[in-house]
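>>> Take this sequence and fold it.
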Amino acid sequence: MSPGSAAGGADHLADRSERVSPWNLPNALTVLRVILVPVFGWLLLSQGGESTALRIWAAVVFSIATATDWLDGDLARRRGLVTDFGKVADPIADKALMGMALVGLSILGDLPWWITVVILARELGITLLRFWVIRIGVIPASRGGKLKTALQGLGLLLLILPLTGFLHSLGLWVMYAALVVTVVTGLDYVLQALRLRRGAGTS
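Coordinates of the predicted model:
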């Protein structure tokens, strides 16, 4: 398992796999997060998102799932439990959770679709970019990436909760800020990837 990206923006491809069994607590937490994704989606979308109780429960499940991402990464790093399974499964679980939140909120009309499309396109593009240069080098996680993750998590949580007025508007403004950081860090990743490829071509 690798340090959690949703919580810390870590680059899982940079983690060194240990020769340990994939049957460990960090990986179990990753699997739990995958299982929680459809549960979260059902709670969020049931009754057209109009049920206050279900929206609160959706926020609780989202928070728990996000917390497992931080916890599994911390455990894996401290106990030397980084595995190939975790390096692949963890980012998939992260993107599934965030993707479900983004798409679900857009379906309910609480988040503009264009924001969801831009963020998801960026995440997919950066993932493909990392694989494009993985044999040459690893693009390290940046502070901007961690800020992006934190802003997305906070903004989505505020929008998932059945809030109105200022707090609901605050959630949207946080997502706007997250979008700006998402685009800027995405461009930075592209520049780093191009430098790696250029450096490999001249070496």
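
>>> from here on, contacts and neighbour counts on C-alpha atoms
OK.

>>> What count of nearby residues applies to Lys148?
25 (other CA atoms under 10 Å).

>>> Revised request: answer the last question for Gly109.
11.

>>> so where's the longest helix in the chain?
Secondary structure of the chain read by DSSP state H shows that its longest helix is helix 165-202.

>>> helices or strands up against that helix?
Under the contact definition 3 or more CA pairs under 8 Å, 6 or more residues apart in numbering; DSSP states H and E, helix 165-202 sits against helix 113-133, helix 143-160.

>>> Please tell me how far Ile134 sits from Gly199.
From Ile134 across to Gly199, the span is 14 Å (CA to CA, to the nearest Å).

>>> Arrange the helices and strands packed on helix 165-202 in a markdown table, one row each, with distance to Ala89 as further columns.
Shown next, in a markdown table, are the helices and strands packed on helix 165-202 (distance: least, CA to CA, whole Å):
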| stretch | distance to Ala89 |
| --- | --- |
| helix 113-133 | 13 |
| helix 143-160 | 18 |
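
>>> and the ones you listed, which is most packed in?
Counting by mean count of other CA atoms under 10 Å, helix 143-160 has the highest mean neighbour count of the helices and strands packed on helix 165-202, with a mean of 21.

>>> related to what we said a few turns ago, report the inter-axis angle for the longest helix of the chain versus helix 143-160.
Here helix 165-202 points in a direction 150 degrees away from that of helix 143-160 (axes from the mean of the first three to the mean of the last three CA atoms, to 10 degrees).

>>> Please say which of Ile134 and Gly199 ends up with more neighbours.
The neighbour comparison of Ile134 against Gly199 (other CA under 10 Å) goes to Ile134, with 15 against 11.

>>> Please provide the structure for the following sequence as well, for comparison with the first:
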Amino acid sequence: MMHPPAATPDPAAHPSDGVSNWNVANYLTMLRIALVPVFGWLLLADGGESDGMRIAAFAVFAVASLTDRIDGDLARARGLVTDFGKVVDPIADKALMGMALIGLSLIDEVPWWITVVILVREIGVTLLRFAVIRHGVMPASRGGKLKTALQAFAIGLFVLPLEGVLHGIAWVLMVAALVVTVVTGVDYVFRAVQLRRNSERTAARRARRRSHR
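Here you go, the predicted structure:
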């Protein structure tokens, strides 16, 4: 009987070993963070009424979103995965998406309740990552990557001064992003509990407790 080939392990799921934080993948991540205020300024210029500034904001947003894909691929392909990158990369994503959602709500493109739901999830997952960091690093899941892609496409369309069918497509993508955002948020909670329960730190603590009985 033929067995399916084993899945290739994701380097981001394992601790880094001797890789410098000063590498091109992390530089791209930091570039994404630096582009956040530039994007925000362009989006909010003239109260969001300038089509030219909105198009410029979209261009900056597209470049920043592209670096998210490139830095991860480079880190995996060239063995540049670092714990720093695994922590800062999702923070950079959340900063970009957070600025975009808040900006779109300020110019009345996206309802505030959608922005609040998504940001609560994003901030909650970030705090959760730091809460369990002593037990290990939680890399982005496939669901998390799908969430980021849906958010990026939806937000990109909302940033552009679109009307009609394209604006409707933006809403379909935003609703899909909202659903995936909530579902993956719950999944991260379960992953954090499992990581804490099965970590070497927890195992050592249990061993010490048994030895003192």
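
>>> between the helices and strands packed on helix 165-202 of the first structure, which one is nearest to Ala59 of the first structure?
If you check each of those against Ala59 of the first structure by CA to CA, helix 143-160 wins as the nearest, at 5.8 Å.

>>> what's that closest one aligned against in the second structure?
Aligning helix 143-160 of the first structure against the second structure (TM-score structural alignment) gives residues 142-159.

>>> Mean distance between the matching stretch and the first structure after superposition?
Following the fit onto the first structure, the mean deviation recorded for stretch 142-159 of the second structure is 1.2 Å by mean CA distance after the TM-score superposition for the first structure.

>>> what's the distance between that stretch and the middle of its chain?
9 Å (CA atoms, centre = their mean, to the nearest Å).

>>> Contacts for that stretch, please.
Stretch 142-159 of the second structure is contacted from outside by 43, 54-55, 57-58, 61-62, 65, 93, 97, 100-101, 104, 109-110, 166-167, 170-171, 173-174, 176-177, 180-181, 184, using CA atoms under 8 Å, 6 or more residues apart in numbering.

>>> can you check stretch 166-185 of the first structure too?
Residues contacting stretch 166-185 of the first structure (CA under 8 Å, 6+ apart): 111, 115, 118-119, 122, 144-145, 147-149, 151-152, 154-159.

>>> how close does it sit to the second structure?
Following superposition, stretch 166-185 of the first structure is found to deviate from the second structure by 1.3 Å on average (mean CA distance after the TM-score superposition for the first structure).

>>> Would you mind listing the buried residues in that stretch?
In terms of neighbour count (16 or more other CA atoms under 10 Å), stretch 166-185 of the first structure has its buried residues at 168, 170-172, 174-179, 181-182, 185.

>>> just the residues you listed now: which is nearest Arg16 of the first structure?
Thr185 (23.9 Å).

>>> still on that earlier bit, is it possible to get a markdown table of the buried residues of stretch 166-185 of the first structure that adds distance to Leu75 of the first structure?
Below are these laid out as a markdown table (distance: CA to CA, whole Å):
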| residue | distance to Leu75 of the first structure |
| --- | --- |
| His168 | 34 |
| Leu170 | 33 |
| Gly171 | 31 |
| Leu172 | 33 |
| Val174 | 29 |
| Met175 | 29 |
| Tyr176 | 32 |
| Ala177 | 30 |
| Ala178 | 27 |
| Leu179 | 30 |
| Val181 | 28 |
| Thr182 | 27 |
| Thr185 | 27 |
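
>>> which two from these end up farthest apart in space?
His168 and Thr185 (25.8 Å).

>>> one step back: closest one to Leu29 of the first structure among the helices and strands packed on helix 165-202 of the first structure?
Going by CA to CA, the one of those nearest Leu29 of the first structure is helix 143-160, 18.4 Å.

>>> what angle do that closest one and helix 113-133 make?
Angle, helix 143-160 of the first structure to helix 113-133, by the same axes, to 10 degrees: 150 degrees.

>>> hang on, Asn23 of the second structure packs against Leu80?
Yes: counting by CA atoms under 8 Å, Leu80 is a contact partner of Asn23 of the second structure at 7.0 Å.

>>> For Leu150 of the second structure, see how far away Gly40 of the second structure is.
Between Gly40 of the second structure and Leu150 of the second structure the distance is 20 Å, computed by CA to CA.

>>> Ser105 of the second structure corresponds to which position in the first structure?
Under the alignment by TM-score structural alignment, Ser105 of the second structure pairs with Ser106 in the first structure.
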